[in-house]
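1. Return atomic coordinates for the entry below.
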Amino acid sequence: MSLSVWFRVIRVKFLLASVIAVSLGLAVSYWKAQNIDLTSAVITMGGVVALHASVDLLNDYWDYKRGIDTATKRTKFSGGTGVLPEGLLKPSIVYRAGILFLVLGSLAGVYFVALYGWIIAAILGFAIISIYFYSTRIVDSGLGEIFVAIKGCMIVLGTSYIQTQFITATDIAAGIIAGTLSSFVLYITSFPDHDADKQKGRRTLVIVLGKASASKVFWAFPAVTYGFVIGGIASGLFPVFCLLSLASSFFALDAGRKITASINDEKEFLSVMKSTLLFSRITGALFVAGFLVSFVADNYG
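-> As a prediction, the model looks like this:
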């Protein structure tokens, strides 16, 4: 049983969304308080990554049990990991690993609940319940994208609260940006799985809207993201250096230009998914960088 198989089933490249969200929460709190507790930051990162790995493992397990992964065509960005259909791991092992990561992530959360009380408890409770029921209840009700958006926002809020013990409008606005970027990736990667998901009873936003209409909704995600960035800067919630995040617009424009014509062309749609993923990750990373550059400019410029 090779380590590469575990990296594959955990979907390591998608864990970056949570890494960016935690980094954003740390950057915002550092910008606000001019200080950071490194031990808490490491525990937060480890706990959040464990919880993210848990939802991916449990999703792979339930998609295999429901026959979704065997009905989809796997790509670099969609269709599941292929680990269970290929027999590389036993389903029971993947399920137990998912529960183990859920427990490990929860223990990190319990540590902070003991220190900081009910706000962290509420965030942790939401995380545990939604992670466990994500693949069996949430995605069947058409709420998958909303869950991912809330999850991304909660990560930023929780991370910042652990560092500063208060939540501001800056945290909330930054959290909405992180959540929107994460939800965008889930949204775009559900296009190729439309038929299999629908056949097996899953309800993604793409299924609810239909592919043609859903392709037009594409622009809502970068619009919300950039709208909050620009609005946050204009209102003083974010430093002006957060304008760096607009440098990723090329990738959104590239994907948006191709999406309508390629929704039924698997090969062409790979390019759309790749550009969307790059837009999400680069925008998030540059947004984090905006806070760090501002801190350096304010203190050492």
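2. Could you use CA atoms for every contact and neighbour count after this?
-> Will do.
3. in this structure, which spans are helices?
-> For the chain, helices defined by DSSP state H occupy the ranges 3-10, 16-33, 38-65, 91-116, 118-133, 144-164, 169-189, 194-199, 205-209, 211-217, 220-234, 249-262, 266-300.
4. Of all the ones you listed, which one comes closest to Pro85?
-> helix 38-65 (7.1 Å; C-alpha to C-alpha).
5. can you state the direction angle for the closest one and helix 118-133?
-> With axes from the mean of the first three to the mean of the last three C-alpha atoms, to 10 degrees defining the directions, helix 38-65 sits at 20 degrees from helix 118-133.
6. just to revisit the earlier point, for the helices of the chain, could you give me CSV that also reports mean neighbour count and distance to Pro85?
-> Output for these, formatted as CSV (neighbours: other C-alpha atoms under 10 Å; distance: least, C-alpha to C-alpha, whole Å):
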stretch, mean neighbour count, distance to Pro85
helix 3-10, 16, 11
helix 16-33, 24, 25
helix 38-65, 21, 7
helix 91-116, 18, 9
helix 118-133, 18, 22
helix 144-164, 24, 23
helix 169-189, 24, 19
helix 194-199, 18, 15
helix 205-209, 19, 24
helix 211-217, 16, 27
helix 220-234, 17, 33
helix 249-262, 17, 27
helix 266-300, 20, 21
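7. Another for comparison:
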Amino acid sequence: MTKPKSANIVHAMRPSFLILTPVCILLAVATAQFQGLHYSLAYALLCLVGALTAHIAVNTLNEYQDFHSGLDLMTERTDFSGGSGLLVQHPHLSAQVFKASLIALAITAIVGIYFITIHGWKILPIGLLGLLVVITYTKWINKQAWLCLIAPGLGFGTFMVTGTYLCITGAINTSIWLISLIPFFLINNLLLVNQIPDIDADTQVGRNHLAIKHGIGASIKAYGIFTIFAQLTLIYLVLTNILPLASIVAIIPMLLGYFVLYGMIRLNRDIASAPKYLAANVICSIASPTLLALSLFFA
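-> Purely as a prediction, here's the structure:
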């Protein structure tokens, strides 16, 4: 029996991937609470809505554009890469998926405009840059190797964490920029590994991310550097009392990065043949900022 249209469109949103968004919002809220700042829980929930719709927008727009470029027809999907496969099975839903992306983008923009009326124009640069990443990620950013490398971390780690912090407190400071570096490095790694199984298909449609332009060896080096930098950032922030000693617990899931790095070196472009490495990468990038946020709440 064919699923209802709504269920299919929800599938294109890739709900299991959306968990990353509340984790980033939680980290911003936890930082504000740890620092003793007055913040609005209602604003935090509104940020969550705007951030989730931004995430949905980039997922559905990616789904739509990858189908029309022919990429989805060439990709071997895994649980972690290759898109949802929705439009390959139900091409008649293409317009509906595109419409969903536009609606999600509109909601995100409305949330942003609301916060501009509350806090003024200082929120605008972060908001515009975030929207720019959403709109250009599939069509343009994926063709720029080094920008593609850091765009995921900028979108989720930098813009989402610092933007939420600004929206809920009305202020921004150096500490939140430094704290946002931790998800920045980890989320870059999340996408970096997931690109490897799709190299052949991505090349055929003109993508030019790091693994295509400079080889998988460069991706392995970048992954290792980001893994180390995430841990060094955490240690530095604890040693300088920007984060409490309890926050060092977040380094435990970060250690999974070395397991993933081993898998990348051992399997190279065949890493998708061992899903445990892809799963470990997801756990590392989600559990680390989650534990960091919890350590701030209970410090």
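8. TM between them?
-> Once superposed, the chains reach a TM-score of 0.93 (TM-score structural alignment, normalised by the length of structure 2), with 294 aligned residues with a C-alpha RMSD of 1.6 Å.
9. that older thread, make JSON lines out of the helices of structure 1 and add distance to Ala71 of structure 1.
-> JSON lines is the format used below for the helices of structure 1 (distance: least, C-alpha to C-alpha, whole Å):
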{"stretch": "helix 3-10", "distance to Ala71 of structure 1": "18"}
{"stretch": "helix 16-33", "distance to Ala71 of structure 1": "27"}
{"stretch": "helix 38-65", "distance to Ala71 of structure 1": "10"}
{"stretch": "helix 91-116", "distance to Ala71 of structure 1": "17"}
{"stretch": "helix 118-133", "distance to Ala71 of structure 1": "22"}
{"stretch": "helix 144-164", "distance to Ala71 of structure 1": "20"}
{"stretch": "helix 169-189", "distance to Ala71 of structure 1": "15"}
{"stretch": "helix 194-199", "distance to Ala71 of structure 1": "6"}
{"stretch": "helix 205-209", "distance to Ala71 of structure 1": "16"}
{"stretch": "helix 211-217", "distance to Ala71 of structure 1": "18"}
{"stretch": "helix 220-234", "distance to Ala71 of structure 1": "28"}
{"stretch": "helix 249-262", "distance to Ala71 of structure 1": "21"}
{"stretch": "helix 266-300", "distance to Ala71 of structure 1": "15"}
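10. right, and those - which one's nearest Phe241 of structure 1?
-> Closest to Phe241 of structure 1 of the helices of structure 1, according to C-alpha to C-alpha: helix 266-300, at 4.6 Å.
11. how big is the angle separating the closest one from helix 169-189?
-> On the basis of the same axes, to 10 degrees, helix 266-300 of structure 1 is oriented at 160 degrees to helix 169-189.
12. Tell me which of the helices of structure 1 approaches Thr75 of structure 1 most closely.
-> Among those, the nearest to Thr75 of structure 1 by C-alpha to C-alpha is helix 266-300 (7.8 Å).
13. tell me the contacts of the spatially most central residue of structure 1?
-> Per C-alpha atoms, centre = their mean, the C-alpha nearest to the average position across structure 1 is that of Ser182, at 3.5 Å. Neighbour list for Ser182 of structure 1: 17, 148-149, 152, 280 [criterion: C-alpha atoms under 8 Å, 6 or more residues apart in numbering].
14. And the counterpart of it in structure 2, how far from Leu154 of structure 2?
-> Matched by TM-score structural alignment, Ser182 of structure 1 corresponds to Ile187 in structure 2. Note on Ile187 of structure 2: its distance to Leu154 of structure 2, by C-alpha to C-alpha, to the nearest Å, is 9 Å.
15. again, but for Tyr39 of structure 2
-> 24 Å.
16. for Gly83 of structure 2, same thing?
-> For Gly83 of structure 2, the distance to Leu154 of structure 2 - C-alpha to C-alpha - is 21 Å.
17. same deal with Ala279 of structure 2?
-> Relative to Leu154 of structure 2, Ala279 of structure 2 is positioned 22 Å away (C-alpha to C-alpha).
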